[in-house]
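Student: the amino acid sequence is not available; the structure is as follows:
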């Protein structure tokens, strides 16, 4: 019996008992649809988590902090976790690292006319900001190596400007790009009216230097950490920091080797972020990265996906039992037909193939139709039912992304293949039983 005859015979046998075949197919449809939809929710949750974390920070970025006071640790021989120029160079050589900058920070006051804003200013190497994929609003630019005291504003900082002598604060962002005169200083009382109490405190005696500056740009992202600080050329901020310590008469230990508050490491591939963070921690540093949160959330999504997929798997198991029952009943009804096939010389393998193919076809058809229904359900979940499901999934910390359900191509292919495989496995026992039937006994049975 050639393959074409075998396939034709299988289709005729399935169509001969339409109701039973239809019920078996429906079982596979329900099982396949349940698994695909449940798993698609898991993928949607993962995407939602990633989108949520990306809004809080760059997933490619790792913040590296020293394991204690840098100056004190530098004094200790072979101290680990010190961020200095050598450490920065070593980080740049690490596999998978795209860019590194040392970071120093100062809390400064920026003044424009009568309005002032207190903010943390970070000193960074200007040339790496573009590699860090920072984007600025139209009309601005990133820092470059020629900048001195120029300031790159975080997205939210312009909203902090207010008159320190007024109780009213509009919350409206100041157009810092159009400011004709702007100063930056370490004097946190800048712009405030001096109250004459007759006595001068130690802070009143400190004379702070004021630096002329200007805004060169405002960062685009309003949600991540960069939105709540300002950036300056690290060499310029080092000069300001020295002047502040001098004005405040602060005594600091100097080991002769420059140390930094922290470092920012840009990882080229976010999949390498966890490994690079581990290597840095092994070297004695503390690290923080949004990708760490993502890994934790992915584990949560996998757990939810496993539970939902298991529920769908039970449905497919029930469908497999239905296929087995259908094929066994088919053997009882076609006992004489099997006997005739054996008498006229049909190959035992052909008989086995026929029953396996019938079971496989039930699985394939059910899987394919189930996949179509899965895409329909997924579409409804992402449109009509989106708000309702978002509220339900909110308890898991997700459901806020653009898509609640996502069916990858590989899942679609795997679902049909799995359903077909389930059909073949469910048909194995009935096929073997049909092959082992005695020809004489089969012909006697009506």
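Tutor: Okay, I see it. Keep in mind that what you see is a predicted model, and the values were worked out from it rather than measured. Numbers count the residues shown, from 1 in each chain.
Student: every contact and neighbour count from this point should use C-alpha atoms.
Tutor: Will do.
Student: biggest helix in this protein, by residue count?
Tutor: Longest among the helix segments of the chain by residue count, using DSSP state H, is helix 290-333.
Student: for it, packing partners?
Tutor: Where contact means 3 or more Cα pairs under 8 Å, 6 or more residues apart in numbering; DSSP states H and E, helix 290-333 is packed against helix 18-56, helix 273-282, helix 348-382, helix 409-436.
Student: can you pull the contacts of the residue most central in space within the chain?
Tutor: To find the centre residue of the chain, average its C-alpha atoms and take the closest one (Cα atoms, centre = their mean): that gives residue 50, at 2.5 Å. Residues in contact with residue 50, defined by Cα atoms under 8 Å, 6 or more residues apart in numbering, are residue 294.
Student: A further structure is provided below for comparison with the first:
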């Protein structure tokens, strides 16, 4: 029996029972589509979170742990490593700083850095320049808005009460100093680490630069950036070192990170989150695929019933085929081909439906999430909830067709065991 004759035989009988076959194909389609769409959520969330991490400005940075700053010898050793651009140590001041400008005051946290090393990095200033001496400072983007007087505080208190009544909150950024703050002189008071009170002694600094706005709208930056010379002039200040190693490109972060670990440095990079993220989502996607496969297994019950009925209805035809010389393997192949066609048609339809559902999910779900969070300005544009890679289509299709063939195997084996005489005696 030629292959084209086998194919004609299968298609003829599928057409003859098209209603039953159509319903079985739809069941296979629903099961496969459920698997693809469910797993696509895992791929989508992984891609969105991974993209968010890789787009961070500090993705090419390596942080060095430890309470003690690097020695000059260690600094030189790291700087001489391939692909290392700058080794920068920032000193975080432990206590807050009081700033006075005219009748306004603000409290800020401070950092001190080596300005020569800072100048080697891409500029993070929105205006001005870096300090060139100990009496110059750079302030955060919201520094001026945090300089408040009594009238501002009363307005903020009133607006906060109104916002609270409406179920929202007021950040106070609409108040503060409205004038030009660049190149203005401000008076700073440092805190006594023993008494935790501000010292009477004050120091005058000139604001020569303003940092860029933070990456996220909800962050408020009113910090002060000093030259490292401040720590020499104010030796009583308590500061904690934090060393950052800047690598030239993203591709070279992991090699430099591994080299530092081999040299017994305690280091960490945000790119390590990507490795941990990939492992987490691998397990997560396997779980989703497992759950989705259950739906295909449920659909396989329909395929099994369809093929069992097909064998029962075609008992006489099977007897005729055997009588004219068809081998058991040919009989089995005919029914396996039919179950495979059902699985293939269900898979093709499932892929088409899945891509359509994926598009709808990515278009509608951000709006639903924004509405649920009751935030009109919620930016969901960067989040992709569903992605269907080719690998997922091939995997889901393979599972669907395999399960379909497996569902038809038992009825096909039953067909090969039908006796010719018994089959020919069966009434039409």
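Tutor: Looks like it arrived, so ask away. These numbers were taken from a predicted model, which means no experiment stands behind them.
Student: tm score of chain vs chain?
Tutor: The pair, once superposed, lands on a TM-score of 0.70 when counted by TM-score structural alignment, normalised by the length of the second structure; 394 aligned residues with a Cα RMSD of 4.8 Å.
Student: show residues contacting stretch 55-73 of the first structure.
Tutor: Residues external to stretch 55-73 of the first structure that are found in contact with it (Cα under 8 Å, 6+ apart): 53, 79-83, 132, 221, 223-226, 253-255, 259-270, 273, 277, 280, 284-291.
Student: centre of the chain to it, how far?
Tutor: Taking Cα atoms, centre = their mean, to the nearest Å, one finds stretch 55-73 of the first structure lying 21 Å from the centre of the chain it belongs to.
Student: now swap in stretch 286-306 of the first structure and tell me
Tutor: For stretch 286-306 of the first structure, the gap between its own C-alpha mean and the chain's C-alpha mean amounts to 8 Å (Cα atoms, centre = their mean).
Student: now swap in stretch 265-272 of the second structure and tell me
Tutor: With Cα atoms, centre = their mean as the basis, stretch 265-272 of the second structure stands 19 Å off its chain's centre.
Student: what of stretch 27-40 of the second structure?
Tutor: Computed by Cα atoms, centre = their mean, the separation of stretch 27-40 of the second structure from the middle of its chain amounts to 23 Å.
Student: about what we covered before: need the next SSE after the longest helix of the first structure, C-terminal direction.
Tutor: Taking DSSP states H and E as the definition, the helix or strand that follows helix 290-333 of the first structure towards the C-terminus is helix 335-343.
Student: mind giving me the packing neighbours of that next one?
Tutor: The helices and strands touching helix 335-343 of the first structure, judged by 3+ Cα pairs under 8 Å, 6+ apart, are helix 439-444.
Student: what about the helix it packs on, how far off from the second structure?
Tutor: With mean Cα distance after the TM-score superposition for the first structure, helix 439-444 of the first structure departs from the second structure by a mean of 4.0 Å once superposed.
Student: filter the contacts of stretch 55-73 of the first structure down to the buried ones.
Tutor: Neighbour-count burial (16 or more other Cα atoms under 10 Å) applied to the contacts of stretch 55-73 of the first structure gives 53, 80-83, 132, 221, 223-224, 226, 259-268, 270, 273, 277, 280, 285-287, 289-291.
Student: quick one: which of those residues sit in strands?
Tutor: Among these, the residues falling in strands (DSSP state E) are 262, 263, 264, 265, 266, 267, 286, 287.
Student: could you dump those residues into CSV with distance to residue 94 of the first structure added?
Tutor: Listed next are these as CSV, based on distance: Cα to Cα, whole Å:
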residue, distance to residue 94 of the first structure
262, 17
263, 14
264, 13
265, 10
266, 11
267, 10
286, 16
287, 15
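Student: of all the residues you listed, which comes closest to residue 206 of the first structure?
Tutor: Taking Cα to Cα as the measure, residue 262 is the one of these closest to residue 206 of the first structure, at 28.3 Å.
Student: identify the residue of the second structure aligned to the closest one.
Tutor: Taking TM-score structural alignment as the criterion, the aligned counterpart of residue 262 of the first structure in the second structure is residue 242.
Student: tell me the contacts of that match?
Tutor: Contact partners of residue 242 of the second structure, counting by Cα under 8 Å, 6+ apart, are 63, 64, 65, 66, 67, 69, 89, 90, 91, 92.
Student: just the buried members of those?
Tutor: Buried residues within the contacts of residue 242 of the second structure, defined by neighbour count using 16+ other Cα under 10 Å: 63, 64, 69, 89, 90, 91, 92.
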